[in-house]
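1. no FASTA, just this:
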């Protein structure tokens, strides 16, 4: 029986519509833009208004990217993640596209208010997000790197809006690129069965799990070298930066490599590693902010 619309039902539909944007990821994108703005700004509080707009704009970019990804991933989600709003039928495809359209207009309006360079930058990030969902997800590693590029682009966008991209924001963006690339590689292990049934070609579906673990370890090693060796040379407070980066960024990343290599239960080791990396994201951004 189809239930009639009610305040409670409408509220649930709104919540489900918001879920396809993955609000936590949007908050992370806003935080990344804030980190870039803070690192690049000449003094604390400079261009605060533009920095806030940059945060909202980048949250919108990730919201669009997540919603489009859920739309395109419908066949795989029906197999591996049937509880998601679109896969479960709680949110219609048409509703999802309306949300994507409205959020895209809002995001580009904010970018246009910031300037032509910012408009071009935001457009490029949205293009990469759409390209990932429609073409590049079905690739080995390329799609993972595109997601990482969009994520690090949010930090660079914040830097561009407030002052311009100097060496320090580039170092921070490189760390974000490597961190997210590693996370996406591990995530393909979690999604391996569903992606395989849906016909997606990823590192985890084309090769044995050991290849994904080796790829993550390689990325983690480069990340640690970048954060510790390069970051320390450009930070104005190298001792404080190294202490925070080692604790909040390097230690979680290395612990995931150890778990993935040593634990025999692949599902459990993958789930634990993803949890650790998710928990490390905000503290990791904080440590990168100390590059200023």
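-> Ah, there it is. For clarity, every value in this text was computed on a predicted model and none was experimentally measured.
2. C-alpha only now, for contacts and for neighbours.
-> Fine.
3. Enumerate the positions of the strand or helix carrying residue 150 that are buried.
-> Residue 150 belongs to helix 142-162 when assigned by DSSP states H and E. By 16 or more other C-alpha atoms under 10 Å, the buried positions in helix 142-162 come out as 142-162.
4. Distance from the chain centre to that helix, please.
-> With C-alpha atoms, centre = their mean, to the nearest Å as the basis, helix 142-162 stands 9 Å off its chain's centre.
5. so what does it touch, helix or strand wise?
-> Other elements packing on helix 142-162 under the criterion 3 or more C-alpha pairs under 8 Å, 6 or more residues apart in numbering; DSSP states H and E are helix 23-40, helix 48-72, helix 116-131, helix 167-190.
6. Determine which stretch of those is the most buried.
-> Of all those, helix 23-40 has the most neighbours on average by mean count of other C-alpha atoms under 10 Å, namely a mean of 26.
7. tilt between that helix and helix 48-72?
-> Interaxial angle, helix 23-40 versus helix 48-72 (axes from the mean of the first three to the mean of the last three C-alpha atoms, to 10 degrees): 150 degrees.
8. what does helix 23-40 rub up against?
-> Contacting residues not belonging to helix 23-40 are listed as 44, 51-52, 54-60, 62-63, 151-152, 154-166, 168-169, 172, 281-282, 285-286, 288-292 [C-alpha atoms under 8 Å, 6 or more residues apart in numbering].
9. Report the buried residues of the helix or strand hosting residue 281.
-> If you go by DSSP H and E, residue 281 is part of helix 266-289. Buried residues in helix 266-289, counted by 16+ other C-alpha under 10 Å: 266, 269-270, 273-274, 277, 280-282, 284-289.
10. quick one: contacts for residue 282?
-> Residue 282 sits in contact with 28, 31, where contact means C-alpha under 8 Å, 6+ apart.
11. ok, and here's another one to check against it:
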């Protein structure tokens, strides 16, 4: 009987364009596009701040490209390592859905890591060491630390590296940047917990024993929100003590607090994985905004 669903019944015939397009779009999820693009945008903004609004275009583009490669490598390797877990908890992801093969994914991850090393080397030796350290921390998280109570350390170390890397690449490194480290470490730990919370129970059932699983849902939630709040308050206090431009400093802190309130409200309305995922999508740009405004307000 002839089919009338618009699809060919011939097994050897090419797949319709809309099906190939759909697979391509699903494959784009492999490098975790939301955090990858968010970090690249944050790097461009930080470059503008570091160079007083006039960064060298070539350096800025290489910074953004390096960050895209680093984040893509970390995201792809994460999905390769989690493919069996994702087959149970997130079957829609590219590898368990069969959109991207495992060997292909590993190859793409290796390619992204190689690009990160090559692009990072164009920014100078000191900047290359910092970007390579960030890549190493991210891959250590994927390959080992994610499944241990030390999983939060990777975020706490990697996040404060970003402004140091940007300022170093642009030749603008200043001792005042070291004060950003405790704020970045707190933000990194809080974001790690916020990112892990939506899948906490499913990951725990599959044997993952990261920091969020070790703490449990209630304490992990308190750590995510409390750590983020403490980071905002510390950023404001340090900024006032160090003589930051007060208006911009307080504007950034207020915006970050508003996004924290929105994240808490999202969970109050939808106290489950969906609400927690929405909260993460609010806290991540809030952290980026806080970092950019704090650094822009440097005296």
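-> Cool, got the structure. From a predicted model like this one, the values you see are computed outputs, not experimental measurements.
12. Closest one to residue 69 of the first structure out of the buried residues of helix 266-289 of the first structure, please.
-> Ranked by distance to residue 69 of the first structure (C-alpha to C-alpha), the buried residues of helix 266-289 of the first structure are led by residue 274 at 19.0 Å.
13. pretty sure the closest one contacts residue 189?
-> No. Counting by C-alpha atoms under 8 Å, residue 274 of the first structure does not reach residue 189; the two are 10.2 Å apart.
14. what sits in contact with each of the two?
-> Common neighbours of residue 274 of the first structure and residue 189 (C-alpha under 8 Å, 6+ apart) do not exist.
15. what angle sits between the helix holding residue 150 of the first structure and helix 116-131?
-> Going by the same axes, to 10 degrees, helix 142-162 of the first structure makes 160 degrees with helix 116-131.
16. what does residue 108 of the first structure align to in the second structure?
-> Using TM-score structural alignment, the equivalent of residue 108 of the first structure in the second structure is residue 117.
17. measure that match to residue 188 of the second structure for me?
-> Note on residue 117 of the second structure: its distance to residue 188 of the second structure, by C-alpha to C-alpha, to the nearest Å, is 23 Å.
18. And residue 126 of the second structure, by the same measure?
-> Using C-alpha to C-alpha, residue 126 of the second structure is found at 23 Å from residue 188 of the second structure.
19. same thing with residue 283 of the second structure?
-> Distance from residue 283 of the second structure to residue 188 of the second structure, by C-alpha to C-alpha: 11 Å.
20. do residue 57 of the second structure as well
-> 29 Å.
21. hang on, the earlier thing: if we ignore the residues flanking it in sequence, what's nearest the match of residue 108 of the first structure?
-> What sits nearest to residue 117 of the second structure in space, not counting adjacent residues and going by C-alpha to C-alpha, 6 or more residues apart in numbering, is residue 132, at 6.6 Å.
22. And the one you found, what's its match in the first structure?
-> In the first structure, residue 132 of the second structure lines up with residue 123, judged by TM-score structural alignment.
23. Now do the spatially most central residue of the second structure against residue 209 of the second structure, distance only.
-> Geometric centre of the second structure, nearest residue: residue 35, 3.8 Å, by C-alpha atoms, centre = their mean. Residue 35 of the second structure sits 23 Å away from residue 209 of the second structure, going by C-alpha to C-alpha.
24. What lines up with residue 247 of the second structure in the first structure?
-> Per TM-score structural alignment, residue 247 of the second structure is aligned with residue 239.
25. in what helix or strand does the closest residue to that match other than its chain neighbours lie?
-> Of all residues not flanking residue 239 of the first structure in the chain, residue 232 sits nearest, at 7.9 Å (C-alpha to C-alpha, 6+ apart). Using DSSP H and E, residue 232 of the first structure falls within helix 231-234.
26. for residue 197 of the second structure, what are its contacts?
-> Residue 197 of the second structure sits next to 212, 217, 220, 221, 273, 276 when contact means C-alpha under 8 Å, 6+ apart.
27. To which residue of the first structure is residue 214 of the second structure aligned?
-> By TM-score structural alignment, residue 214 of the second structure lines up with residue 206.
28. Contact partners for the closest residue to that match other than its chain neighbours?
-> Once flanking residues are discounted, residue 206 of the first structure sits nearest to residue 140: 7.7 Å by C-alpha to C-alpha, 6+ apart. For residue 140 of the first structure, the contact set (C-alpha under 8 Å, 6+ apart) comprises 201, 202, 203, 206.
29. my read: residue 250 of the second structure touches residue 237, true?
-> No. At 9.9 Å, residue 250 of the second structure does not count as touching residue 237 under the criterion of C-alpha under 8 Å.
30. Which of these two has more residues huddled nearby?
-> Taking neighbours as other C-alpha atoms under 10 Å, residue 250 of the second structure and residue 237 compare with residue 250 leading, 22 against 14.
31. Locate that one within the secondary structure: which element?
-> Per DSSP H and E: helix 246-269 holds residue 250 of the second structure.
32. could you give the angle of that helix to helix 273-296?
-> Using the same axes, to 10 degrees, helix 246-269 of the second structure lies at 170 degrees relative to helix 273-296.
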